[in-house]
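[1] everything below, folded, please.
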Amino acid sequence: MVTSRPPFAEAPPAFPNSPKRHQERAKDMTRLFSTASAIALAVAAPALAEDPLHLGEISVYANKAGTPIPLERTGATVDVVTDHELRQSSETALADRLSLLPGVSASSNGGLGSTTTVRVRGLDGKYVKVLMDGIDITDPASSQVQFNWAGMTNAGLSRVEVLKGSSSSVYGSRAVAGVINMSSDQRTGEPGTVLRFGLEGGTYDTYRAGFNVTTEGERGGLSFSMSRVQTDGFSSKAAGTEPDGYEGTQLNFSADIMATDTLTLGVTGYALNSEGDFDEFGGDGVPPFDETNTTKTRALRAFAELATGAVTHTFSGTYYNNDRVSSSNGFDTPFDGTRKRLDYTGVWDVSQALQFTFGGDWEREEFVSGVDSGDADMTGIFAEALYAPNDSLDLSASLRWDDHSEFGGNLSGRLAAAWRPAENTIIRAVAATGFRAPSLYELNHTLYGNPNLQPEESASFELGVEQQFGRGSFVKATAFHTEIDNLIQFVTLTSFPQPFTGQYQQVPGTSTSQGVELSGAWVLSDSFSVYSNYTYTDAVDANGNRLLRVPGHDFVFGLATTFAERWEGDLAVHHVADRPDEFGTVMDDYTVTDATISYALSDTADAYLRIENIFDEQYQTSAGYNAPGRGFYVGLRAAF
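    Take a look at the predicted model:
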């Protein structure tokens, strides 16, 4: 699947803080939904009706059952980055690659290894559940429970699936903006053993190496990957003088076996050892102190799947631990987060038209940081129905009840529909509720915690239309609107040069993030295609203040081509505009152009050249922090 990217114009003013605010918001969203539908349908007018609808991709995480479902049959909005797209990516950091998707943006406090956040539809990392092979890898000891994309590259990955929109009824707390799942299993379904390896080197003394081995038989298989990246980097802080490097070693594995004709046993695992330099405040810290984050992550999931006629039962247990030490100006601050989880899911194929999913789960999160500590349990029960009354309509409804040891019960729901009124047209609609329980850090930290915090609650709506033209060409428009009540924000109580104090506090009222995603691709020939997307986002808190680092306008244009014999290339232009940051500033707009050229040495090996930031644009994704300049990277990949 060819993916696309987003233009610029001035953002409209934030919603005024007045009694008419909700009426104005409703009117604006009516216009957004109408505009999105009109644009897509207008462009779709000359559709090539003789070409059958064929997206060529499936979603595994759009619904609770985990059963692969064609993208055209899910009401949820899902973007998939395929194995081929990951290999052809011009970007070193996976967060930068994901930011090329419509509705997704990223910001980083420097280069590879620096604190990095991925936002979905204007909402930052604490609202995005991140999974690795189905394991929740968000950090329970983080100030807000989220995943730090600092050193994550595409090494060892075969696919990334981005589910957008509130999904708490499927995935529980924190899945307010969506879910991102990274898959490492590189098995193809063909019997035999395959060995893959890759080597790369380039600017900032950056080196990457990795290998993967897969083996498959009649009753099971194994996929094992190991990768390492290291770089001298550059100064993260704009005022810094010394480079901030990073090194990390990552391991992924998955295995399963059919113990009997009805019972399958399996295990997946993820491990990361890393160390990265960082800058804070004025620059490089006070000599001779080096500022570093050292991280050791371990995650393991074991499962058993039992088929009993029309019902399939899956039992699983998961353990996750992230042990992180932040060293700054001679002081070490430890952060240790642990998650234990038990799951049961039953999938009942009632008929060809109806599938019913049900189950429950239990989860305990623990955090320790010096003298601060905390823990919480959450128990959930859920049910979901997928119903296809005819070939042109797919409906889904899910409901989940969570009981939190600190806050009691919460009910989340989602209704979604995918309607195909014509062979090449899809109309999607979703309405959902969600919630985010305060993190253990927000509740229990001695200096900044607030034990009086309550869960944030959300409601989201989206309406989209997609038109296919055959051969992979398409246009798509989606309007989205999310409301969050009682948003939790860090509030500064005193400021520098006075002794700095602050606290996490609830912001009364309703915060919103709304906008439109437009995307499309056109396959001009067997060897040339173009793709593009644009996202407009208006994200404000209850006081009308824009949410930090959220682009008002995000535009991507690219082309993919095969030229001459054995040559393949990809060029992507990414323009970002209108981003507020701290101190009431608006960061400068920027445009970055990346490219990849690869040459097939044989049927099983290829060499490539990646060029990041071709025109050496000087820009920042976080105010006061540098972004990578022009970089050249050469590599070799092979499979046997």
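[2] when you work out contacts or count neighbours from here on, use the C-alpha atoms and nothing else.
    OK.
[3] neighbours around the closest residue to residue 206 other than its chain neighbours, how many?
    Take residue 206 and drop its neighbours on the chain: the residue closest to it by Cα to Cα, 6 or more residues apart in numbering is residue 231, 4.1 Å away. As a burial measure, residue 231 scores 23 neighbours (other Cα atoms under 10 Å).
[4] please give the structure of this sequence too, so both can be compared:
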Amino acid sequence: MGEKHSVQFGVDLRRETLEQYKDGVSELTSNEEFSRKGYELWGQDTWFALDNLEVVTGLRGQRDSDFGTHWAPKINARLGFEDGEGFDSFIRAGVGTGYRVPNLKERHYRFDHSQLGYIVNGNPQLEPESSVSYQLGFGGHFEKKVWVEVNGFFNDIDELVQTDIDQAATDARTDSVVVYRYSNIDQARTWGIESTAGWEIAEGWRISAGYTWTETEDVATGNDLNRRPSHQLQASVDGLTGLSGLSWSLRARNQSSEYADAALDRKSSGYTSLDLKLNYRVLPELQLYAGVDNLTDSQRDFSDPDDFQPVAGRFLYTGFSLTLGGQ
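    So this is what the prediction gives:
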């Protein structure tokens, strides 16, 4: 739209249905099929106010068959300090509202993993989440060879959906299975810092790392939120070998402990995982690859219902990719 504006519009249509049977018998509270449908209309305008200033405003409207209509506006701005020489940087800030309707799984589905020690039940009384989010960040790069970005965030959330231990249902069982249930938290807050940095050492050689610190609070109780680790660290190294066409990549991830149920002071321990992959380009159109995911074999203890480490242990794989046709 002219030289100063770029405008986008869109529509999302969706329909969900849910039935659940085991050996021909419904596992839901009734034999009926649950369904919901809705649509979203959204628009966004990017205003190039100055050569180094962009302002993005947007509005999303949602109509849901179960929860009615909701509008969610946002505004973001980015101010750049770039001259193509030396260190180019930017400042970015934004505020926006969020809205999420609980899906049919969270409201009705019965996830029975009693053989692994737990069950997760849906909650038909769930209410939609709504939030206001604030962000402020800084970033830059030196000739696109070295880069860094730091972003602070604060989220104020109403009716946050999370899983909690259903103590009454757990106590009513005669085995050691723990029963979880989706529930709303009236008011919750999350805040923290996300950061990333990288360095392209030479052509084909790159290292990068990212760190996220997150604090959370259930405003009513003062407890931390469940399933939200305070510290997450990711790192990667990509490089070449002496053999032409052969490259490799290493990915590492570390996560601190997280609450399985903060009200009961029950935690899942932290863990570290490593992924290694080799790629060999035989022809321009043909690439072979092999790798190991979760090299450290970090895996949950299935006898412990509070352990949320990875489900899969060490995993080896190999394959190929073939591109047909050309340009």
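[5] hang on, the earlier thing: surely the residue nearest to residue 206 of the first structure is in a strand?
    Yes. With DSSP: H, G, I helix; E, B strand; the rest coil as the criterion, residue 231 of the first structure is part of a strand.
[6] okay, and the residue nearest to the spatial centre of the first structure sits in which element?
    Geometric centre of the first structure, nearest residue: residue 180, 3.8 Å, by Cα atoms, centre = their mean. Here residue 180 of the first structure sits within strand 178-183, counting by DSSP states H and E.
[7] helix or strand next in line after the longest strand along the first structure, which one?
    Taking DSSP state E as the criterion, the first structure has its longest strand at strand 501-525. Next along the chain after strand 501-525 of the first structure, taking DSSP H and E as the criterion, comes strand 528-540.
[8] list the buried residues in the helix or strand following that next one.
    Counting by DSSP H and E, the next helix or strand C-terminal to strand 528-540 of the first structure is strand 553-563. Buried positions in strand 553-563 of the first structure, judged by neighbour count with 16 or more other Cα atoms under 10 Å: 553, 554, 555, 556, 557, 558, 559, 560, 561, 562.
[9] which residue in the second structure aligns with the last one?
    With TM-score structural alignment defining the correspondence, residue 562 of the first structure maps onto residue 240 in the second structure.
[10] how near is that match to residue 47 of the second structure?
    Distance check for residue 240 of the second structure against residue 47 of the second structure: by Cα to Cα, to the nearest Å, it reads 42 Å.
[11] right, and residue 201 of the second structure touches residue 144 too?
    No. Contact criterion Cα atoms under 8 Å: residue 201 of the second structure and residue 144 do not qualify, at 11.1 Å.
[12] residue 172 of the second structure pairs with which position in the first structure?
    Using TM-score structural alignment, residue 172 of the second structure lines up with residue 498 in the first structure.
[13] how close does its match get to residue 492 of the first structure?
    Applying Cα to Cα, the value for residue 498 of the first structure to residue 492 of the first structure is 12 Å.
[14] between those two, tell me which one has more neighbours.
    Taking other Cα under 10 Å, residue 498 of the first structure and residue 492 do not tie; residue 492 has more neighbours (13 against 7).
[15] ok, for the more buried one, nearest residue in space, not its chain neighbours?
    Take residue 492 of the first structure and drop its neighbours on the chain: the residue closest to it by Cα to Cα, 6+ apart is residue 502, 4.2 Å away.
[16] same question, residue 253 of the second structure
    Once flanking residues are discounted, residue 253 of the second structure sits nearest to residue 234: 4.5 Å by Cα to Cα, 6+ apart.
[17] pretty sure the one you found sits against residue 209.
    Yes. At 5.5 Å, residue 234 of the second structure counts as touching residue 209 under the criterion of Cα under 8 Å.
[18] between its first and last residues, how far does stretch 521-530 of the first structure reach?
    First-to-last distance for stretch 521-530 of the first structure - Cα to Cα - comes to 6 Å.
[19] whereabouts in the second structure does it align?
    Alignment note (TM-score structural alignment): stretch 521-530 of the first structure is matched to residues 198-207 of the second structure.
[20] please apply the same query to stretch 132-149 of the first structure.
    Alignment note (TM-score structural alignment): stretch 132-149 of the first structure is unmatched in the second structure.
[21] surely residue 76 of the second structure meets residue 93?
    Yes. Shown here, residue 76 of the second structure and residue 93 form a contact pair, counting by Cα under 8 Å, at 5.7 Å.
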